[in-house]
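A.B. asks: sequence? don't have it. structure:
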């Protein structure tokens, strides 16, 4: 195998592919990239057996072939080179040589036949979604994914619900919930699956925002294809909680407030809050919001009043300010509406202005105050 390539472009592609390699690989071959050269097309593969990526990139090919090689050694070399043409070729003594303007670097290689087979895309018809929309959905929902081993397995990923002309992306860790709906899907059926965090992270880092992402699936895996990339992830084999049961539908107490003002106020109060619970109290009255926190152990306390519009009954509720700040941080607009019912039921957070084909709903559970 022999080809010429741009060191910067190859480094960029390999940096994305490296996200599929586990830092604690269970087999030495899983620390490798698999290169396969056919003509001017170089196929780069990487896997941790749960998530895999295949990248097709254009190079100047001289001799077809395939090789498995250390991902870390190759990437560490390319990252220190300024952009320049490089040559990569296998040698007769079973090694591989990289030639740059600065010198030559030789490394050992592994048998490409030892590299695990990567699952082929199913032939059944799938669906497509804009890359920017999918990336936004992943970024917003990943914040509420539950920790593996702490929550039930279904809550350690994001639910993809494909339903004719819309797609729902939902995550929850039992303390908060994010539901992102896209109303521009073109699909003639319904399908749902749960994608784990590893697959979500790999997909988010690879997505080309201005390209369509084609989605396919089978019983055990989901496949995402776009602009020279294919990402495969195993699915979580569990039933996602019936999240609609916990979303209130008739909250009568509505707070309208500047998102950044509330977020910055909560950040300041977090400095003075008890670090075990990050509890901040919301005291709501007509067009009035008072935030308060304390940590008696260190004689800390803080109070702030914020301008707002509030209509409804006077309420006093407690929340994890840390969780509240994280939820506000995934919104983009200036103002939010926060809907309350009573001190023991979930609270809804919605941006005032949303795109016509997208809908974002956030939910946070209150803390029980003594």
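C.D. replies: Yep, it's here. No experiment lies behind these values; they were computed from the predicted model shown.
A.B. asks: from here on, contacts and neighbour counts on C-alpha atoms
C.D. replies: OK.
A.B. asks: okay, buried residues for stretch 263-283 please.
C.D. replies: Neighbour-count burial for stretch 263-283, with 16 or more other C-alpha atoms under 10 Å as criterion, is recorded at 263, 265-267, 269-274, 278-283.
A.B. asks: do the same with stretch 331-342
C.D. replies: Within stretch 331-342, the residues that count as buried by 16+ other C-alpha under 10 Å are 331, 335-342.
A.B. asks: please flag which of those residues sit within strands.
C.D. replies: Cross-referencing the buried residues of stretch 331-342 with the strands (criterion: DSSP state E) gives 335-340 as the overlap.
A.B. asks: gap between residue 172 and residue 255?
C.D. replies: 23 Å (C-alpha to C-alpha, to the nearest Å).
A.B. asks: neighbour count winner among these two?
C.D. replies: Here residue 172 and residue 255 are set side by side on neighbour count (other C-alpha atoms under 10 Å), and the busier one is residue 172, at 28 against 22.
A.B. asks: I'd like the distance between the more buried one and residue 156.
C.D. replies: Distance from residue 172 to residue 156, by C-alpha to C-alpha: 8 Å.
A.B. asks: what is in contact with the two at once?
C.D. replies: With C-alpha atoms under 8 Å, 6 or more residues apart in numbering applied, the overlap between the contact sets of residue 172 and residue 156 consists of 145-146.
A.B. asks: tell me how many other residues crowd the residue lying closest to residue 277 once chain neighbours are set aside.
C.D. replies: Beyond its immediate neighbours in the sequence, the residue positioned closest to residue 277 (C-alpha to C-alpha, 6 or more residues apart in numbering) is residue 320, lying 6.4 Å away. With neighbours defined by other C-alpha under 10 Å, the count for residue 320 comes to 21.
A.B. asks: ditto for the one 3 residues further on
C.D. replies: Neighbourhood size, residue 323 [other C-alpha under 10 Å]: 17.
A.B. asks: that one belongs to a helix?
C.D. replies: Yes: if the criterion is DSSP: H, G, I helix; E, B strand; the rest coil, then residue 323 is within a helix.
A.B. asks: that one: what's it in contact with?
C.D. replies: With contact set as C-alpha under 8 Å, 6+ apart, residue 323 has these partners: 176, 364.
A.B. asks: that one and residue 213: what is the separation?
C.D. replies: With the distance defined as C-alpha to C-alpha, residue 323 ends up 31 Å from residue 213.
A.B. asks: for the closest residue to residue 364 other than its chain neighbours, what are its contacts?
C.D. replies: If the residues on either side of it in the chain are set aside, residue 364 comes closest to residue 176, at 4.3 Å by C-alpha to C-alpha, 6+ apart. Residue 176 makes contact with 144, 323, 362-365 under the criterion C-alpha under 8 Å, 6+ apart.
A.B. asks: pasting the second one now:
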């Protein structure tokens, strides 16, 4: 194999694929990236056996061929080469090593045969639809912070995506919860979603999708089966296994009878919560909200370091109420709101609270209270 290409093109593609590769691997071939030169392009592929990313980039192919080299090592080498340089990748005749040449720099990397590289066979996809990059990114951004990190409840370690019939027709919905908070976001369902199975997209895949969906003008092709998802984003193809489990009936935890409405300026509220929580203990992070007509008092008490209070003018005219929340969870939710105001629907100190965005109802959040 002998191929020459622009350093910036090689770096961009390597940046997309090398992130999938785990730093520590018991299987040596999984530390490598597969390079395949053919026609006028160089294709790169990396996998961790659950997630696979492939990208092709334009290149001058003098001799077609393929090999695998350490992914992180190649990425670091290319990253440190001079900007604008031409990079030549050449495998030696016996295929045991590959030379990376750019200007006066020359590196030799150990290779492993392409035949050892695993292929994440996709199988047949039952549903295909096309979706604007910014719509898919919105679904992910609004919900991913609520994904559980508790490995025992593995079915919560991802975003649940499904098509659901709503008031305005069919919606594509994303839901995530960790048992303490729940995030739900909707968009109008693209054509092709009809009858799609409910899927749980794993946390690592969600993180990669977020990074790849950086161009708002791109249209993403999504293919779904009961076991896998494949996204084509420009020249990048991401294939991932799905979490094999049943997502809980999240509708049951969304309260419907909360009648005490609190309207608060989002930015002012977030800054106030951040200030008073400075004094809270790392473990508890509890902040108390005391509500009275037109006024909210935020209080944090920490036996080890002291206390803090702050008062805010708010829209509230129901009975006085005291309720406690985890400050980090409050901040996570307010960071997702695009409108200027947050609307809290409360019931009592022991019941879940509903949070909506004043900008619209395409997303809602449920937050469990804390004892304070």
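C.D. replies: Looks like it came in fine. Just so you know, these numbers come straight off a predicted model, no measurement behind them.
A.B. asks: about what we covered before: filter the buried residues of stretch 263-283 of structure 1 down to just the ones in helices.
C.D. replies: Assigned to helices by DSSP state H, the following of the buried residues of stretch 263-283 of structure 1 qualify: 263, 265-267, 269-272.
A.B. asks: what residue in structure 1 is paired with residue 205 of structure 2?
C.D. replies: Residue 205 of structure 2 maps onto residue 199 in structure 1, with residues paired by TM-score structural alignment.
A.B. asks: so that match makes contact with residue 48?
C.D. replies: No: between residue 199 of structure 1 and residue 48 there is no contact, the gap being 10.6 Å when judged by C-alpha atoms under 8 Å.
A.B. asks: still on that earlier bit, mind telling me what the residue nearest to residue 364 of structure 1 corresponds to in structure 2?
C.D. replies: With TM-score structural alignment as the criterion, the equivalent of residue 176 of structure 1 in structure 2 is residue 181.
A.B. asks: what about residue 362 of structure 1, which helix or strand?
C.D. replies: When secondary structure is defined by DSSP states H and E, residue 362 of structure 1 falls within strand 358-364.
A.B. asks: what residues does that strand touch?
C.D. replies: Residues external to strand 358-364 of structure 1 that are found in contact with it (C-alpha under 8 Å, 6+ apart): 175-183, 247, 323-324, 327, 346-351, 354.
A.B. asks: could you turn the buried ones of the residues you listed into a PyMOL selection?
C.D. replies: Those of the contacts of strand 358-364 of structure 1 that count as buried under 16+ other C-alpha under 10 Å are selected in PyMOL with:
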select buried, resi 175+176+177+178+179+180+181+182+247+323+324+327+346+347+348+349+350+351
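A.B. asks: restricted to strands, list the contacts of strand 358-364 of structure 1.
C.D. replies: Per DSSP E, the subset of the contacts of strand 358-364 of structure 1 in strands is 176-182, 347-351.
A.B. asks: that older thread, please verify my assumption that the residue nearest to residue 277 of structure 1 contacts residue 368.
C.D. replies: No: assessed by C-alpha under 8 Å, residue 320 of structure 1 is found out of contact with residue 368, at 10.4 Å.
A.B. asks: what's the end-to-end length of stretch 323-331 of structure 2?
C.D. replies: The separation between the terminal residues of stretch 323-331 of structure 2, taken as C-alpha to C-alpha, is 16 Å.
A.B. asks: mean per-residue distance, it versus structure 1.
C.D. replies: Comparison of stretch 323-331 of structure 2 with structure 1 after fitting gives an average deviation of 0.7 Å (mean C-alpha distance after the TM-score superposition for structure 1).
A.B. asks: so where is that stretch in structure 1?
C.D. replies: Counting by TM-score structural alignment, stretch 323-331 of structure 2 corresponds to 317-325 in structure 1.
A.B. asks: that's a helix at residue 72 of structure 1, yeah?
C.D. replies: Yes: secondary structure assignment (three-state DSSP) places residue 72 of structure 1 inside a helix.
A.B. asks: list the contacts for residue 200 of structure 2?
C.D. replies: Applying C-alpha under 8 Å, 6+ apart, we find residue 200 of structure 2 in contact with 155, 158-161, 242-245, 247.
A.B. asks: tell me the average deviation of the strand or helix carrying it from structure 1 after fitting.
C.D. replies: Secondary structure here is read from DSSP H and E; on that basis residue 200 of structure 2 sits in strand 199-202. Using mean C-alpha distance after the TM-score superposition for structure 1, strand 199-202 of structure 2 ends up 0.7 Å from its aligned counterpart in structure 1, as a mean over the superposed pairs.
A.B. asks: next SSE downstream of that strand?
C.D. replies: helix 203-212.
A.B. asks: mind listing what's buried in that next one?
C.D. replies: By 16+ other C-alpha under 10 Å, the buried positions in helix 203-212 of structure 2 come out as 203, 205-206, 208-210, 212.
A.B. asks: for that helix, name the packing helices and strands.
C.D. replies: helix 133-143, strand 158-166 (3 or more C-alpha pairs under 8 Å, 6 or more residues apart in numbering; DSSP states H and E).
A.B. asks: can you show me the helices along structure 2?
C.D. replies: 7-18, 71-80, 133-143, 203-212, 266-276, 327-336.
A.B. asks: distance to residue 58 of structure 2 for those helices - can I get that in TSV?
C.D. replies: TSV is the format used below for the helices of structure 2 (distance: least, C-alpha to C-alpha, whole Å):
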stretch	distance to residue 58 of structure 2
helix 7-18	8
helix 71-80	16
helix 133-143	23
helix 203-212	19
helix 266-276	45
helix 327-336	38
